[in-house]
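>>> quick one, fold the following:
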Amino acid sequence: MLVLTKNKQAIEGSHDDYKLFQFMCKLEMNHIYEALEGHRKNTHIDLDTHQEYVDTLVVQLNLLQYVVGIV
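Sure, this is the predicted structure:
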């Protein structure tokens, strides 16, 4: 119930708050894209040892894309 209350408050916020939130999500998404692209270019990194980190970034990116899409 607390989550629903917080979401309702976020929806009722001003348009400027929404734009700022959307901007921050997109900025974070860009940082994740850059990190993942840099990870691919850096061939000396063992992907097996860093796979959990990569998976976490991908999940975070997907969640941010979902949030920006529904807000």
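>>> from here on, just use CA atoms for contacts and neighbour counts.
Noted.
>>> what segments of the chain are helices?
2-11, 15-41, 47-70 (DSSP state H).
>>> turn those into TSV, columns for mean neighbour count.
Shown next, in TSV, are these (neighbours: other CA atoms under 10 Å):
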stretch	mean neighbour count
helix 2-11	11
helix 15-41	14
helix 47-70	13
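>>> for stretch 36-43, what is the distance to the chain centroid?
Computed by CA atoms, centre = their mean, to the nearest Å, the chain-centroid distance of stretch 36-43 equals 19 Å.
>>> again, but for stretch 34-52
On CA atoms, centre = their mean, the centre of stretch 34-52 falls 18 Å from that of its chain.
>>> try stretch 59-71
The answer for stretch 59-71 is 6 Å, by CA atoms, centre = their mean.
>>> residues making contact with that stretch?
11, 18, 22, 25-26, 29, 32 (CA atoms under 8 Å, 6 or more residues apart in numbering).
>>> would you do the same for the sequence below? I want to compare the two.
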Amino acid sequence: MKWFKQRRVEWIIEMAAIYGYINRDHIRRKFGVSTPQASLDIADALSQTSHLQYDRSGKRYVWTGPAEEN
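This is a model prediction of the structure:
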């Protein structure tokens, strides 16, 4: 995985752990990436942690793990 993509994925996991959820718009605004790229980044984050679960009613990914992941 390229360095910038890895930083985005790490940020996704960290923000979800801190704030309890994250969505594609957060990633788009923070990094200036397209919606499809934000979706790919979330998919990569999902492959690195089991603590993200999609909330259909909220259209976001909710953190289901401890307050901070080690």
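>>> TM-score of the superposed pair?
The TM-score (TM-score structural alignment, normalised by the length of the second structure) is 0.32; 37 aligned residues with a CA RMSD of 4.1 Å.
>>> which stretches of the second structure form strands?
For the second structure, the strands defined by DSSP state E occupy 21-22, 52-55, 60-63.
>>> highest mean neighbour count out of those?
Per-stretch averages of neighbours, counted by mean count of other CA atoms under 10 Å, single out strand 21-22 among those, with a mean of 22.
>>> and that one, what does it pack onto?
With contacts taken as 3 or more CA pairs under 8 Å, 6 or more residues apart in numbering; DSSP states H and E, strand 21-22 of the second structure sits against helix 3-19, strand 60-63.
>>> among those, show me which one is buried the most.
strand 60-63 (a mean of 20).
>>> one step back: in a markdown table: the helices and strands packed on strand 21-22 of the second structure, plus distance to residue 28 of the second structure.
Below are those laid out as a markdown table (distance: least, CA to CA, whole Å):
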| stretch | distance to residue 28 of the second structure |
| --- | --- |
| helix 3-19 | 10 |
| strand 60-63 | 14 |
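>>> among the ones you listed, which is nearest residue 48 of the second structure?
helix 3-19 (8.6 Å; CA to CA).
>>> quick one: list the elements packing against the closest one.
strand 21-22, helix 24-31, helix 35-48, strand 60-63.
>>> now the angle from it to helix 24-31?
What separates the directions of helix 3-19 of the second structure and helix 24-31 is an angle of 120 degrees, with axes from the mean of the first three to the mean of the last three CA atoms, to 10 degrees.
>>> tell me what angle helix 3-19 of the second structure forms with helix 35-48.
Using the same axes, to 10 degrees, helix 3-19 of the second structure lies at 70 degrees relative to helix 35-48.
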